[in-house]
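Asks: Predicted model, plus sequence, below.
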Amino acid sequence: MELDNIKQVYLVGIGGIGMSGLARYFHKRGCEVVGYDRTQTTLTDSLAEEGLAITYVDAVDEIPANFRTSSDNLLVIYTPAIPKDSAILNYFQENNFDLKKRSEVLGIISKGMFTVAVAGTHGKTTTSTMVAHILKHSGFDCTAFLGGISSNYDTNVLFGSNNVVVVEADEYDRSFLRLHPDIAIITSMDADHLDIYGDDSHVKESFRLFASQLKEGGKLIRKNGLPLEGGATYSAKEPSEIFATNVRVESGTFFFDFKAQEIEINNIELGLPGLHNVENATAAIQAALLLNIEAEKIKEALKEFKGVKRRFEYVIKTDDKIFIDDYAHHPEELRACISAVKQLYPGRKLTVVFQPHLYSRTRDFVDGFAEVLDMADELVLLNIYPARELPIPGVTSEIIYDRMKLENKQIASKESAEAIIAGLQPKLLLTVGAGDIDTLVLPFKEILENA
């Protein structure tokens, strides 16, 4: 596939965070971009406002006439999350169109560019967005494909004038094995996506393969304790080759010092809370230093970093009420998020609303979810969001609920959750999950503000 030949692009699953980034990329290149997604969201609405044509009906007659004939100028991109019985996907498959997975296209775009790739079962979106922000804010510049909407730039794709690209390297469906980075960061390797990998050993094997795909002379930055060899280790919890120390909270803001073999950067102010984000920043700083960005410019960039939407995003922040929304959907992500809230607001009663994501993940990590949700003072547990999956017999939110020790808990549907929050009127509220729990954020906000 030659990028310069592509004039038309159809994306099957255009509303996904990675797919929408590619849609914006090709639209910016002047291509005619069309797509299908089963659900209309604020993200698809944004794409439509930018001039992309989107349908929400999975039917062949929804494909525009000028996209129904295969040609060398037409590219069809699909996500593995699309059901195999999709009418639109099957039409393209059966009529010999040039079909490529999202990961293949990202690999083609980044080929020939200096690539900074950030991988990890969690932490990769914030860390890759931090790296991209440092490169942009410092004037170094970059192109970037991010796994979330950057709050600084209000988009998930950035366009640069140089040959450097920052990419979030997604382990789902082994997508990141399409990449050959110059700098690779690996933030975590916890078991996840076991519906794809089968077991934890295959997850770790895949990350080791990713690490082995560095270009000649490439640099690996890996979190201390991961079962990998080579590269430089980083941590905010224990001495490493690269580490954060003197971590402290002053007036609700995190500060820390950065230390590596050849450099120290003191009194770094981080515009995002949580020890896990200090750790993410430590890796991002090292990547920026490898690109010879000045320490003072890195400090200035991190102070101005506003994070990623739905990653510890403040919805309400007043003296009386705090409402935070987060995408956490794995037990370790939940642990990091809840720990950060408790560190920032010690002594306050914490109400958590959690929506489990996927039947398989709920089944595989039920004990972990139960343990970490016990950290809440009060829990509203929503029904499982199925995403791409069919129900698994015996797997419901009740299996988490039944294993928990917390007494102040209840199970609710999305529809009943609003009335529950209206009754509770929490002073410190955290909504967490990767499904459609984000559709409750605005109603909850209005309930709390109008009380």
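Replies: Thanks, I have it. Numbering: from 1, shown residues only.
Asks: From here on, just use CA atoms for contacts and neighbour counts.
Replies: Noted.
Asks: gap between the closest residue to residue 414 other than its chain neighbours and residue 323?
Replies: Using C-alpha to C-alpha, 6 or more residues apart in numbering and skipping residues adjacent in sequence, the residue nearest residue 414 is residue 382, 6.4 Å away. Distance of residue 382 to residue 323, computed by C-alpha to C-alpha, to the nearest Å: 18 Å.
Asks: And residue 384, by the same measure?
Replies: 22 Å.
Asks: what's the first-to-last distance across stretch 31-40?
Replies: 22 Å.
Asks: Would you mark the buried spots in that stretch?
Replies: 31-37 (16 or more other C-alpha atoms under 10 Å).
Asks: quick one: which of those residues is nearest residue 349?
Replies: Proximity of the buried residues of stretch 31-40 to residue 349 (C-alpha to C-alpha) peaks at residue 37, which lies at 39.4 Å.
Asks: Which residues does stretch 274-287 contact?
Replies: Contacts of stretch 274-287 with the rest of the structure, by C-alpha atoms under 8 Å, 6 or more residues apart in numbering, involve 116, 123, 126-128, 130-131, 183, 185, 187, 221-222, 234-236, 242-244, 247, 254, 256, 258, 270, 298, 302, 336-337, 339-341, 343.
Asks: no wait, stretch 354-367
Replies: Outside stretch 354-367, the residues touching it (C-alpha under 8 Å, 6+ apart) are 192-195, 329, 331, 369, 379-392, 395-397, 399-400, 403, 431-435, 437.
Asks: let's bring in a second model and compare:
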Amino acid sequence: MSATPRTPPTQAPDAPRSIRPLLGDGTIHFAGVGGAGMCALAEAVVRAGGRVTGCDLNPGAGVRALERLGVRIQRGHDPSHLEGVTAVIASAALPADHPELQAARERGLPVLKRAEALGGWVNAGTLAAVAGTHGKTTTTAMLTSVLVAAGRNPTGFVGGEVPAWRSHLRPGSDELFVVEADEYDRSFLHLRPSVTVVTNLEADHLDIYGDLDGVREGFRSYLDGVRAEGTIWVCADDPGASALLPYAGARGRSYGFSAGSQLRGIDPVIEGVRSRVRVIEEGRDRGELELRVAGRHNLLNALGAAGAARSLGVEWEAIRAGLLEFGGVRRRFQLLGELGGIRVIDDYAHHPTEVEAALAAARAAYPGTRLVAVFQPHLFSRTRDFHREFASAFRASDVLWVTGIYPAREAPIEGIAAALVADSARKAGVGDVRHHEALDDLPEAVAADLRAGDLCLTLGAGSIERVGPRIVALLGGDDA
């Protein structure tokens, strides 16, 4: 399970350039603004008084907050978008020979990757960052909610839309930032956190890292960037994350359900879409944390957020209040509708471990239901590298629909298609597997097969997000 990395391993880069001095010079253009991290940073720039334009091949829902602020978003990419622009922020998904980036360099404009611009924006303040293969978005949003409850007024940058914010950004002060530390393209190496959480560490983004050893090296390099007086929280329940604890040295702390965790959860209870856990901190009983989101994995996320909050001096009363206030993140086990006894839930899961966690949450929240999973593989490379692991994860489903691969930034790979996942699932013992390549009429096919008592769970990081709302509409609800 390896691939040739697109970029060689690197040490932590020099301090990133700040775009703040550019705010008064003209317009900052965001190329690929529809990306989760891009739209949050663009909104921060606007709210700081900067002028912003943006473009994307498929802007999507993420740009709605920008449009509400009056930002002009153009569809597609063209050098003409650079008229009047004084700097360009580029999504990590854009190739170096992208026409807008080439034109910007030819004109002598500063061109920064999103990760560098974000680092320059947040490193001047106190920074809490959440890294990990899975769970980053939810844990980041949870920690932001806790700090809001504590009266700390953080600015939160999250890789998913938080309904309570109507955005990927929670605007706050320039003194305290909470950031999702993305490992893709080694973006997190531009961050200098005072506190960090590592939720887990597994093989992913092998187009960047090559293999699991490359991923481990990347995370160790990230920890090298944590400030000398900082704190590193790692999940003791995850073998990959816990293996970082010796590397963290005196700065390391552990959380989880495992015995010996410095912040330990015991007696977890899951009741439908609510859950709670009792917390033991260094041997002291701190009472229960209650959540309005489902799944054992979210209790772990809450423990990580609580640990980081404690390192920032937050008391338990505020931690409990902030976690109870947290209402979830869009596309993270999001209930879209319940009609005729059929529930439709949408989830961003696009890695086998995430799929497994989502299915486990569904089984725990709604025991005894027929679980109908609708999956869109994300990336040809990830499908190639993990089709057997996906198949194993889907054994928890009663019915599995597999639709065509969402390519995102990638070109097709010969021999790699959605049928590979479907075939592997059949071999793994998934009883009812349906391969439906076309996404356009997939909602109709799925809706026609659903019956009262079913739980329909749509899964994936791409255009599958359109399927759940359409199924709800076909069942007689409002098309979200």
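Replies: Perfect, I can see it now. The structure presented is a predicted model; accordingly, all values stated were derived computationally and were not measured.
Asks: Of the contacts of stretch 274-287 of the first structure, which belong to helices?
Replies: Applying DSSP state H to those, the entries found in helices are 126-128, 130-131, 298, 302, 336-337, 339-341, 343.
Asks: Now, of the residues you listed, which are buried?
Replies: 126-128, 130-131, 298, 302, 336-337, 339-341.
Asks: Provide the count of other residues in contact range of residue 129 of the first structure.
Replies: 31 (other C-alpha atoms under 10 Å).
Asks: And it, how far from residue 123 of the first structure?
Replies: Relative to residue 123 of the first structure, and taking C-alpha to C-alpha, residue 129 of the first structure is found at 10 Å.
Asks: try residue 237 of the first structure
Replies: 16 Å.
Asks: Who has more neighbours out of these two?
Replies: A count of neighbours by other C-alpha under 10 Å puts residue 123 above the other of residue 237 of the first structure and residue 123, at 19 against 15.
Asks: After alignment, which residue of the second structure pairs with that one?
Replies: By TM-score structural alignment, residue 123 of the first structure lines up with residue 135 in the second structure.
Asks: so what's residue 413 of the first structure up against?
Replies: 382-383.
Asks: got it, and residue 247 of the second structure?
Replies: Counted by C-alpha under 8 Å, 6+ apart, residue 247 of the second structure has contacts residue 220.
Asks: Kindly report the same for residue 245 of the second structure.
Replies: By C-alpha under 8 Å, 6+ apart, residue 245 of the second structure lies in contact with 234, 252-254.
Asks: who wins for most neighbours among these?
Replies: residue 234 (30 neighbours).
Asks: before we move on, back to that, turn the ones in helices among the contacts of stretch 274-287 of the first structure into CSV, including distance to residue 84 of the first structure.
Replies: As requested, those are exported to CSV (distance: C-alpha to C-alpha, whole Å):
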residue, distance to residue 84 of the first structure
126, 31
127, 33
128, 31
130, 35
131, 36
298, 45
302, 43
336, 35
337, 35
339, 39
340, 40
341, 40
343, 45
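Asks: out of those, who's nearest residue 200 of the first structure?
Replies: Each of those was checked against residue 200 of the first structure using C-alpha to C-alpha; the closest is residue 336, at 20.7 Å.
Asks: Next one: the closest one from residue 320 of the first structure, what distance?
Replies: 24 Å.
Asks: give the contact list for residue 225 of the first structure.
Replies: By C-alpha under 8 Å, 6+ apart, residue 225 of the first structure has no neighbours at all.
Asks: Helix, strand, or coil at it?
Replies: For residue 225 of the first structure, the secondary structure call by DSSP: H, G, I helix; E, B strand; the rest coil comes out as coil.
Asks: Give me the mean deviation of the longest helix belonging to the second structure from the first structure.
Replies: Ranked by residue count and defined by DSSP H, the top helix of the second structure is helix 296-311. Following the fit onto the first structure, the mean deviation recorded for helix 296-311 of the second structure is 0.7 Å by mean C-alpha distance after the TM-score superposition for the first structure.
Asks: Give me the buried positions along that helix.
Replies: Buried, per 16+ other C-alpha under 10 Å, within helix 296-311 of the second structure: 296-309, 311.
Asks: which bit of the first structure covers that helix?
Replies: Counting by TM-score structural alignment, helix 296-311 of the second structure corresponds to residues 275-290.
Asks: And for stretch 377-387 of the second structure?
Replies: Using TM-score structural alignment, stretch 377-387 of the second structure lines up with residues 356-366 of the first structure.
Asks: distance between the ends of the matching stretch?
Replies: Terminal residues of stretch 356-366 of the first structure lie 10 Å apart, using C-alpha to C-alpha.
Asks: Burial check on the counterpart of residue 211 of the second structure in the first structure, number of neighbours?
Replies: Under the alignment (TM-score structural alignment), residue 211 of the second structure pairs with residue 199 in the first structure. Residue 199 of the first structure has 14 neighbours, counted by other C-alpha under 10 Å.
Asks: residue contacts, residue 199 of the first structure?
Replies: residue 191.
Asks: Residue 143 of the first structure versus that one, what's the distance?
Replies: The gap separating residue 199 of the first structure from residue 143 of the first structure is 35 Å, by C-alpha to C-alpha.
Asks: Ok, residue 28 of the first structure next?
Replies: From residue 28 of the first structure to residue 143 of the first structure the distance is 12 Å (C-alpha to C-alpha).
Asks: neighbour-wise, which of those two wins?
Replies: The neighbour count for residue 28 of the first structure versus residue 143, taken as other C-alpha under 10 Å, is higher for residue 143 (23 against 12).
Asks: any idea how far residue 414 of the second structure lies from residue 384 of the second structure?
Replies: Taking C-alpha to C-alpha as the measure, residue 414 of the second structure falls 10 Å from residue 384 of the second structure.
Asks: And these two? Which one has more around it.
Replies: Using other C-alpha under 10 Å as the criterion, residue 414 of the second structure and residue 384 rank with residue 384 on top: 19 against 7.
Asks: and residue 70 of the second structure, what element?
Replies: Assigned by DSSP states H and E, residue 70 of the second structure belongs to no helix or strand.
Asks: That one: how many residues sit nearby?
Replies: Residue 70 of the second structure - counted by other C-alpha under 10 Å - has 12 other residues nearby.
Asks: Tell me the counterpart of it in the first structure.
Replies: Aligned partner of residue 70 of the second structure by TM-score structural alignment: residue 51.
Asks: Counterpart of residue 446 of the second structure over in the first structure?
Replies: Using TM-score structural alignment, residue 446 of the second structure sits opposite residue 421 in the first structure.
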